[in-house]
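# Need the 3D shape of this:
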Amino acid sequence: MDILLIEDDVNIGNSLTKGLTEEGFSTTWVKNGLDARDVIFNEKWDVIIMDIMLPGLTGIQLCEMVRFKKISTPILMLSALDEVDDKINALDKGADDYLSKPFNFKELISRINALHRRFHQKMPSESEILSCDTLVVNKTKNKITRSGVDIQLSSKEYMLLCCLLDEKDKVVSRTRILEQVWHTNLDTYTNIIDVYISYLRNKIDLPNEKKIIKTIKGRGYMITESE
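As a prediction, this is how the structure comes out:
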């Protein structure tokens, strides 16, 4: 597996490069955001690991550029910032996972492998059109409408909506949502689900439209046309 590590802290960079190499990963270490941008745009990687606080370009800026270029390589963000808002910001800008410093190296390896499985194994074909009531998601065109009105969603909001629509009229557990959208099963992320459900409701529950995302207390969430 080819891993790009973007980290300006020399001690952390040396330690991670040594550890990842010993685990059998081919690891390239870049120390600033500007150099990393060129490396990402010109080469292919299986997983990108990046710090948030980088010289030249921050991890957040770099992540936004990568996703703007339609590069889908999974990104694992590392940061000493561990507030919920910091995690939400990173995930909303295109990161696929977030690990707060200091972290356990074995957990890092586990998350790298999980990201690789998720993004590089062939997935079964899915329906390209998902709908509920007047809400329609065209996955081919990445287009969301409600009663013909265009709705703009962030990448995580879109993934959460598709996760619910794939199981329309069924309860989707919080664990399932964490695995599908945030690629983790750690309950430290559960309040992020609540935040993103609120974001979704604010965007798709247009005036005079039926509220279609239901909270099933103690079990999870369900999207349905039924009352």
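# alpha carbons only for contacts and neighbour counts from here, please
OK.
# I'd like the distance between Ile109 and Val39.
Counting by C-alpha to C-alpha, to the nearest Å, the gap from Ile109 to Val39 is 22 Å.
# Next: Phe25.
18 Å.
# quick one, what contacts the closest residue to Arg201 other than its chain neighbours?
Excluding the flanking residues, the one nearest Arg201 by C-alpha to C-alpha, 6 or more residues apart in numbering is Ile213, at 7.1 Å. Contact analysis of Ile213 by C-alpha atoms under 8 Å, 6 or more residues apart in numbering lists Arg201, Tyr221, Met222, Ile223, Thr224.
# Could I get the full set of helices for the chain?
Secondary structure of the chain, counting by DSSP state H: helices at 10-22, 33-42, 59-68, 84-92, 105-120, 155-166, 174-177, 190-204.
# what is the orientation angle of the second one with helix 59-68?
Helix 33-42 runs at 20 degrees relative to helix 59-68, counting by axes from the mean of the first three to the mean of the last three C-alpha atoms, to 10 degrees.
# Give the buried residues for helix 33-42.
Gly33, Ala36, Arg37, Ile40 (16 or more other C-alpha atoms under 10 Å).
# how about TSV for these, with distance to Lys170 added?
Below are the buried residues of helix 33-42 laid out as TSV (distance: C-alpha to C-alpha, whole Å):
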residue	distance to Lys170
Gly33	43
Ala36	43
Arg37	42
Ile40	40
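# how about this one, so we can line them up?
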Amino acid sequence: MQPLARILIVEDEPAVASVIQKALMEDRYEPSVAMDGESAWDHIQRFEYELIVMDVMIPGASGIELTRKLRKAGMNTPVLMLTALGSTDNIVSGLDAGADDYLTKPFKIAELLARVRSLLRRHIPSSNSGPATLTFFDITLNLDEKNARRNDQIVELTATEFRLLEYLMRNPRRVLSRMDILEKVWGYDFQLNTKTVDVYINYLRKSSKAPVPRASYTPSSEWAIS
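Reported below is the predicted structural model:
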């Protein structure tokens, strides 16, 4: 039977890696294991994976450094980051590096499998997924290449900023609550203060000077959040 997806597990604790690998195999995935940053990068360059389960604290390059390297190389493979460091700063650092989701140790295998399924659904190409580009006024997002342009000039955005701008551009002129944005952009029950949305909106304004949401009103040419 064809495996559902190839998944790389980057975890230096043999017992944890073994439990994750067994659970993924039982769910018909094809998991591989790398136990340090160097071997993980070797796997990533040699093989194609649909998902990477990445521990933050690994020998050699950390999970955050490896994820940042992955994104810098133009690879869009979704990353589920595992961390024993559940503070807001550590979570934000991982997401800003390009991780798509995170799970705090200790975790239940059922929850990990649910996150895996969610990430794979969000990243599997579909012929019904709509156009490869989104345009709003003079801003264009290329969803295949994961880049943004304004007036044909590249706008430098982090992975999180890109997802946020994509969601806003898919919902033009709608009033969006902060909780709705957290759920849709980060893809799970995000455990940060809703003011995180305001912080990232400001990041977008500084990066692109784009017509992004304002919290207090709803002008026809802009998005708004409540």
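# Quick TM-score on the pair, please.
The TM-score (TM-score structural alignment, normalised by the length of structure 2) is 0.82; 215 aligned residues with a C-alpha RMSD of 2.7 Å.
# In structure 1, which residue range corresponds to stretch 12-28 of structure 2?
On structure 1, the counterpart of stretch 12-28 of structure 2 by TM-score structural alignment is residues 8-24.
# What residues sit buried inside the matching stretch?
In stretch 8-24 of structure 1, counting by 16+ other C-alpha under 10 Å, buried: Asp8, Gly13, Leu16, Thr17, Gly19, Leu20.
# Give me the distance between the residue nearest to Arg201 of structure 1 and Leu76 of structure 1.
Ile213 of structure 1 is 29 Å from Leu76 of structure 1, by C-alpha to C-alpha.
# ditto for Thr140 of structure 1
26 Å.
# what's around Asp198 of structure 2, how many residues?
Applying other C-alpha atoms under 10 Å, we find 15 residues neighbouring Asp198 of structure 2.
# what sits against His116 of structure 1?
So His116 of structure 1 contacts Asp46, Val47, Pro74 (C-alpha under 8 Å, 6+ apart).
# For the helices of structure 1, could you give me TSV that also reports distance to Met1 of structure 1?
Below are the helices of structure 1 laid out as TSV (distance: least, C-alpha to C-alpha, whole Å):
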stretch	distance to Met1 of structure 1
helix 10-22	10
helix 33-42	15
helix 59-68	20
helix 84-92	23
helix 105-120	9
helix 155-166	25
helix 174-177	27
helix 190-204	30
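# and Val149 of structure 1, which of those is closest to it?
helix 190-204 (9.8 Å; C-alpha to C-alpha).
# Buried residues of the closest one, list them for me.
In helix 190-204 of structure 1, counting by 16+ other C-alpha under 10 Å, buried: Ile192, Ile193, Tyr196, Ile197, Leu200, Ile204.
# same question, stretch 64-81 of structure 1
Buried-residue list, stretch 64-81 of structure 1, by 16+ other C-alpha under 10 Å: Glu64, Met65, Val66, Thr73, Pro74, Ile75, Leu76, Met77, Leu78, Ser79.
# separation between the residue nearest to Arg201 of structure 1 and Asp85 of structure 1?
23 Å.
# next one: Gly33 of structure 1
22 Å.
# how far apart are stretch 108-117 of structure 1 and its match in structure 2?
Taken against structure 2, stretch 108-117 of structure 1 registers an average deviation of 0.5 Å after superposition, with mean C-alpha distance after the TM-score superposition for structure 1.
# which bit of structure 2 covers that stretch?
By TM-score structural alignment, stretch 108-117 of structure 1 lines up with residues 112-121 in structure 2.
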